[in-house]
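K.L.:
next one to model:
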Amino acid sequence: MAEPFKVHILGCGSALPTLRHHASSQVVEVREKVLMLDCSEGTQMQLRKCRVRFTKLSHVFITHLHGDHCFGLIGMISTFGLLGRTAKLHVHGPKALGAELKRQIKFFTHDLGFEVVFYPVDTTQRQVVYEDRSITVESIPLEHRVPTCGYLIREKQSLPHIRRDMMDCYQIPASQVGNIKNGADWITADGEVIPNARLVKPADPARCYAYISDTRYMPQLHEQLRGVTTLYHESTYGEDNMQNAEKYHHSTARQAALVARDAGVDKLLLGHYSSRYEDETVLLEEAKSVFENTFLTNEMAVFNV
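P.N.:
You can find the predicted model right below:
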């Protein structure tokens, strides 16, 4: 069974606060890591509600410096200090965030107790901004009113699964599991070579999640999203508000669906809804007319990648 790769929706509204939606923030659980995408006002309260342990959050990725995507960051950092956090918190975002975050930490916190490490992201380049032994996180340049990028979280390909029946059949010791997973054949006591392909089952396919925040429709964006399993794409407006979408550099639900269809993703998640929509079903129907496997996000919803 594949390891969990889950997206927790903390907020899926746009800039104007409403009683129905919080502004943008998500938590991604993958390979025993907890990552945060954007950190709007109130995110720390939403984080408590979704029951993801504060202590496990290691990296925060900010897409751009509009308040509905980052106003919650200093509050969350301050709360972590009050809770006695000692582990480093790694924050990735547009270069201008670094100096401002440093000023806020100095002004609002005292004896924080842990280090906040900032990594500037060049929002004009696709590049790996974080990597460890099991995942990579890449930036995806977007087109908004300020420097903006999305993020793509990709599992590294895992090793194949051992066939226990074959291990027992040929009495292969457990000490050889690592070698066989890495491609070794097995030679029996009689000198018979058992090909590796008979000893393993194919690995689980590597999964990939793309978080495309505020951006106007980019007809070529799908080329950057090949191989994505689940795509979150902002859908601030419906086609009825195309003029505002163009004016404010946002996308419609239909445009998000076009990106999903052209990229060949498995699943599309809509979000960043304009406050003018009291019922986002109209956005869902608009997107599903282009890409059937589309879902509305909502606070506390959890999606498997």
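
K.L.:
switch to C-alpha atoms for all contacts and neighbour counts from now on
P.N.:
Fine.

K.L.:
neighbours of Leu221, just the number please.
P.N.:
A total of 18 residues lie near Leu221 under the criterion other C-alpha atoms under 10 Å.

K.L.:
wait, His161 touches Pro202, no?
P.N.:
Yes: with contact defined as C-alpha atoms under 8 Å, His161 counts as touching Pro202 (6.3 Å).

K.L.:
before we compare anything, build this one as well:
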Amino acid sequence: MKLTILGCYAATPRTLTNPTSQVLEIKNRLFLIDCGEGTQVQLRKIKLKFSKINNVFISHLHGDHFFGLIGLISTFALLGRTTDLHIYAPKGVKEIIDLQLRLSNSWTNYQLVFHELESKESEVIFEDDKVIVKTIPLKHRIYTNGFLFQEKVGERRLDFNAVKDYEIETCYFQNIKNGKDITLDDGRIIANDKLSLDPVPALSYAFCSDTKYHEGIIPLIENVSVLYHESTFLQSEETLAQKTMHSTAKEAARIALKANAKQLILGHYSTRYDSIDLFKSEAETIFKEVYLADDGKNFEFNF
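P.N.:
The predicted model follows:
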């Protein structure tokens, strides 16, 4: 599981900082999460092939989280894209994009598939044989979702020493990985747990963008491998955080602790502070495994 931060600062683009956007690679699937201004420029900087992005997840319709979407859609068209692009976003996004394309007389030669979200309960919005994605309803000034990306538990792993000792033929290997017992030619039944090992533990990633402190999300992200949680302010601006329905670094850490997350990544920083290291220092007073998102930063997770 790999995470690339394209942008992680609040409100407006600046010379050296970009608004929210990130790319998650999980089980060889590539997901674009939020699409603030400058996203496609950042994608070029990290030399990611645009054609690999087939699914875009937008948390909410504040500009610093989706104003880069129309540009990305247009660039896909100019590059001759033919593959469908699926967009998971709050209701209204289709109207916005369609209007921009219509009034600019710009049309795509590929299909835009909009999955408009309006449920205030968690729901499955994407699923294939390897990955499942659920919404995480958040508390912000407008309708907002986070997203929980979960690997599906894979096959059991062959214990090659045991398979060799029992002289199991290769034609039975898939049955073993599927969890089945094996009957030998002499009639003996060998239990599956003697021939195989547990699957590699499934990883999960929770993206919690703009939200006030909200313990209601804890059951949805319990035991998550990695939690990205907004930390717009430090605790000294707690009143401002409450007013704008954002979180402080300490509040993000409390969510991580109560959810029993393995790691916490902070982001969506207000640029009023001299150093983002202040966010890490504050969060570490509550939760120890704290990391800082920053533009262009890569994380690779292997627990």
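
K.L.:
so for His161 and Pro202 of the first structure, which sits in the more crowded spot?
P.N.:
Each of His161 of the first structure and Pro202 has its neighbours counted (other C-alpha under 10 Å); His161 has more, 16 against 12.

K.L.:
just give me the match in the second structure for that one.
P.N.:
Aligned counterpart of His161 of the first structure in the second structure: Arg157 (TM-score structural alignment).

K.L.:
ok, its match - contacts?
P.N.:
177, 196-200 (C-alpha atoms under 8 Å, 6 or more residues apart in numbering).

K.L.:
among those residues, which ones are buried?
P.N.:
Among the contacts of Arg157 of the second structure, those classed as buried by 16 or more other C-alpha atoms under 10 Å are 177, 196-197.

K.L.:
tabulate the residues you listed in a markdown table, adding columns for secondary structure and distance to Ala162 of the second structure.
P.N.:
What follows is those, written out as a markdown table (DSSP: H, G, I helix; E, B strand; the rest coil; distance: C-alpha to C-alpha, whole Å):
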| residue | secondary structure | distance to Ala162 of the second structure |
| --- | --- | --- |
| Lys177 | helix | 13 |
| Ser196 | strand | 8 |
| Leu197 | strand | 10 |
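
K.L.:
in the first structure, which of the contacts of Arg157 of the second structure still touch?
P.N.:
Counting by both residues aligned by TM-score structural alignment, their matches' C-alpha atoms under 8 Å, the first structure reproduces these contacts from the contacts of Arg157 of the second structure: 177, 196-199.

K.L.:
all strands of the stretch 1-150 of the second structure, in order?
P.N.:
2-7, 21-26, 29-35, 55-57, 85-90, 112-117, 124-127, 131-137, 145-151 (DSSP state E, counting those that start in this stretch).

K.L.:
now these as TSV including mean neighbour count?
P.N.:
Output for these, formatted as TSV (neighbours: other C-alpha atoms under 10 Å):
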stretch	mean neighbour count
strand 2-7	24
strand 21-26	22
strand 29-35	22
strand 55-57	20
strand 85-90	20
strand 112-117	17
strand 124-127	14
strand 131-137	21
strand 145-151	23
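
K.L.:
which position in the first structure aligns with Val23 of the second structure?
P.N.:
Looks like Val23 of the second structure aligns to Val27 there (TM-score structural alignment).

K.L.:
who's in contact with the closest residue to its match other than its chain neighbours?
P.N.:
Distances taken as C-alpha to C-alpha, 6 or more residues apart in numbering place Met36 nearest to Val27 of the first structure, at 4.5 Å, with adjacent residues excluded. The contact partners of Met36 of the first structure, taken as C-alpha under 8 Å, 6+ apart, are 25-28, 57, 59-61.

K.L.:
ditto for Gly80 of the second structure
P.N.:
By C-alpha under 8 Å, 6+ apart, the residues touching Gly80 of the second structure are Asn109.

K.L.:
what lines up with it in the first structure?
P.N.:
Using TM-score structural alignment, the partner of Gly80 of the second structure in the first structure is Gly84.

K.L.:
do you know how far that match is from Lys106 of the first structure?
P.N.:
Using C-alpha to C-alpha, to the nearest Å, Gly84 of the first structure is found at 17 Å from Lys106 of the first structure.

K.L.:
pretty sure Ala77 of the second structure contacts Leu112?
P.N.:
No: Ala77 of the second structure lies out of contact with Leu112 (C-alpha under 8 Å); the separation is 10.8 Å.

K.L.:
check the fit of the host helix or strand of Leu270 of the first structure onto the second structure and give the mean distance.
P.N.:
Here Leu270 of the first structure sits within strand 267-271, counting by DSSP states H and E. On superposition with the second structure, the mean distance recorded for strand 267-271 of the first structure (mean C-alpha distance after the TM-score superposition for the first structure) is 0.2 Å.
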